[in-house]
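J.: Give me a 3D structure for the following:
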Amino acid sequence: MSSETLAQAAYRRIKQDILQGRIKPDTVLSERELAEQQGISRTPLRSALSRLERECVISRLQNGVLLVRSVSVEQLIEIVQLRQTLESAAAARAAEFGLTAELVELREVMAAYANGRTVAFDDFWAEDDKFHLAVAHAARLELLPAILAEQRAIARRCTITRTHDSFADQAREHIAVIDAIAAGDGAAARTAMKLHFENVRSRFLGWLSR
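T.: Below you'll find the predicted structure:
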């Protein structure tokens, strides 16, 4: 296995550990311990860490210490507002082209959650990811999926996003967007997506006040 391949594999594993909360925000990272855990030398590890640093997942302090960056509630709300603008427009545009097979399948999945199906956070996050990407694909917007992936990766590092305990409301909101797209009603699709993000924001602030 090449040094570059080792670096890529270490990058993916460390980033997933951070995104899924196995490595907590504000954790100090030890190159020695990470190298031992990953079973690689310092050279590919440092390449992986440099990539994470460029993505602002980790930061290097003045004394050289590597720290997992936390995401503030203010940053999270800013992401919600940005995505609300982009994805509301995307939903309206998707209604012009009609429902895709991807959205039809996701509607069935969301209906199960709306009816009380229980699921772990990481599993629903994956389905939620598919929904938002499916709307972007239905809108035939080539650049939006990459933008969403970047913003979702940042949001996932905020600990408040992992306080979900029920996903029925989110699922019903997704269904409303899909149904509006199916009806070819751009205004309704835009409104449904906008409302979804308003509710997302309210849920985040509600969990913060607990």
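J.: rest of the way, CA atoms for contacts and neighbours
T.: OK.
J.: What are the contacting residues of the longest helix anywhere in the chain?
T.: Ranked by residue count, the top helix of the chain under DSSP state H comes out as helix 73-97. By CA atoms under 8 Å, 6 or more residues apart in numbering, the residues outside helix 73-97 that reach it are 132, 135-136, 138-141, 148, 151, 155, 158, 160, 177, 180-194, 197-198, 200-201.
J.: Helix 73-97 and the helix or strand in which residue 149 is found, what's the angle between them?
T.: Assigning secondary structure by DSSP states H and E places residue 149 in helix 144-156. Calculated by axes from the mean of the first three to the mean of the last three CA atoms, to 10 degrees, helix 144-156 forms an angle of 150 degrees with helix 73-97.
J.: one step back: only the buried subset of the contacts of helix 73-97, as a ChimeraX command please.
T.: ChimeraX command restricting those to the buried ones, with burial defined by 16 or more other CA atoms under 10 Å:
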select :132,135,136,138,139,148,151,155,158,160,177,180,181,182,184,185,186,187,188,189,190,191,192,193,194,197,200,201
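J.: compare with the first, here's sequence two:
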Amino acid sequence: MNRFDTRARRMSKDYAYLELKQKIICGDLEPDQIVREENLAALLEISRTPLREAIQRLEIEEFLIRQRNGRLKVASVTKQEVKEIFQIRSMLEGFIAREAAINAKEEDIQHLTAMLEKLRQSFKLGHRQDFVSYGFEFHDYLSEMSGLKTFEKILNILKDHALRYCRFVSKYGDWDVKADEEHSLILQKIAEKNPDAAEKAMQVHILRSLSTSIQRIEEIESDRKG
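T.: Purely as a prediction, here's the structure:
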């Protein structure tokens, strides 16, 4: 295999990995859905070899689960997993908000204000998935402001799983108006350079997101049983 073939193979397996991961996060491949290699290969228009390498990565990250019978399925969404993810986020991101309040410059506040305006407009217009995307951009920018590189690395491990749950909530219903208000309060406390209040506001926001996610999972479970 020459270097061009190697590069093409690497690109195709990376493409397969990113595409499948995105489809799982966005719910195009639904929780507990059985997936077959031949169908995925046809969907992505790639050969089975790079697809298998992509699948292995997604199994390691627990987006795909190999069952005892050898079949693959999309990972479930569970109350236990979302509790663990969001409780960890509340601790890490609370401290990130604290450090962001200490480090905040005027240009940071202006940038965050513009981001929240986009978030607010998406909320008003009912653009659920845009609301989620802008929310995560807001959180990512606070991570940069904090300068807490190790915190950021740990959060990046959780981020795609957390994003999956947030998109799940948005796919099957709306966030309530308090989600918008919570972001505004976080920014207000950061602008005031009040680290204690910024940390508390972030923790409250993430734990309310956890509560909303659990409620949505319970509603769907109830509907299925009914």
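J.: how much does the longest helix of the first structure stray from the second structure?
T.: Here the mean offset of helix 73-97 of the first structure against the second structure after fitting is 1.1 Å, by mean CA distance after the TM-score superposition for the first structure.
J.: do the same with stretch 199-208 of the first structure
T.: Looks like 3.1 Å for stretch 199-208 of the first structure (mean CA distance after the TM-score superposition for the first structure).
J.: centroid residue for the first structure?
T.: residue 152 (2.8 Å; CA atoms, centre = their mean).
J.: which residues does the corresponding residue of the first structure for residue 188 of the second structure contact?
T.: When the first structure is aligned by TM-score structural alignment, residue 188 of the second structure is paired with residue 179. Neighbour list for residue 179 of the first structure: residue 189 [criterion: CA under 8 Å, 6+ apart].
J.: how near is residue 179 of the first structure to residue 84 of the first structure?
T.: From residue 179 of the first structure across to residue 84 of the first structure, the span is 18 Å (CA to CA, to the nearest Å).
J.: and the equivalent of residue 125 of the second structure over in the first structure, what element?
T.: Matched to the first structure by TM-score structural alignment, residue 125 of the second structure sits across from residue 118. Using DSSP H and E, residue 118 of the first structure sits in no helix or strand.
J.: Distance of the closest residue to residue 118 of the first structure other than its chain neighbours relative to residue 125 of the first structure?
T.: Distances taken as CA to CA, 6 or more residues apart in numbering put residue 166 closest to residue 118 of the first structure, at 7.5 Å, once the chain neighbours are dropped. The gap separating residue 166 of the first structure from residue 125 of the first structure is 12 Å, by CA to CA.
J.: ditto for residue 116 of the first structure
T.: Residue 116 of the first structure sits 16 Å away from residue 125 of the first structure, going by CA to CA.
J.: show me where the first structure has strands.
T.: Using DSSP state E, the strands of the first structure run over 28-29, 58-60, 66-68.
J.: Can you tell me, leaving aside adjacent residues, what's nearest to residue 110 of the first structure?
T.: Closest residue in space to residue 110 of the first structure, ignoring its immediate chain neighbours: residue 171 at 4.9 Å, by CA to CA, 6+ apart.
J.: residue contacts, the one you found?
T.: 110, 111, 113, 114.
J.: Roughly how far does the closest residue in space to the last one that isn't next to it in sequence sit from residue 76 of the first structure?
T.: Looking back up the chat, that one is residue 114 of the first structure. In space, and not counting its chain neighbours, residue 114 of the first structure is closest to residue 168: 4.2 Å by CA to CA, 6+ apart. Separation of residue 168 of the first structure from residue 76 of the first structure (CA to CA): 22 Å.
J.: How about the equivalent of residue 17 of the second structure over in the first structure, nearest residue that isn't a chain neighbour?
T.: Mapped onto the first structure by TM-score structural alignment, residue 17 of the second structure lines up with residue 11. Nearest-residue entry for residue 11 of the first structure: residue 48, 4.6 Å, with adjacent residues in sequence omitted and distances by CA to CA, 6+ apart.
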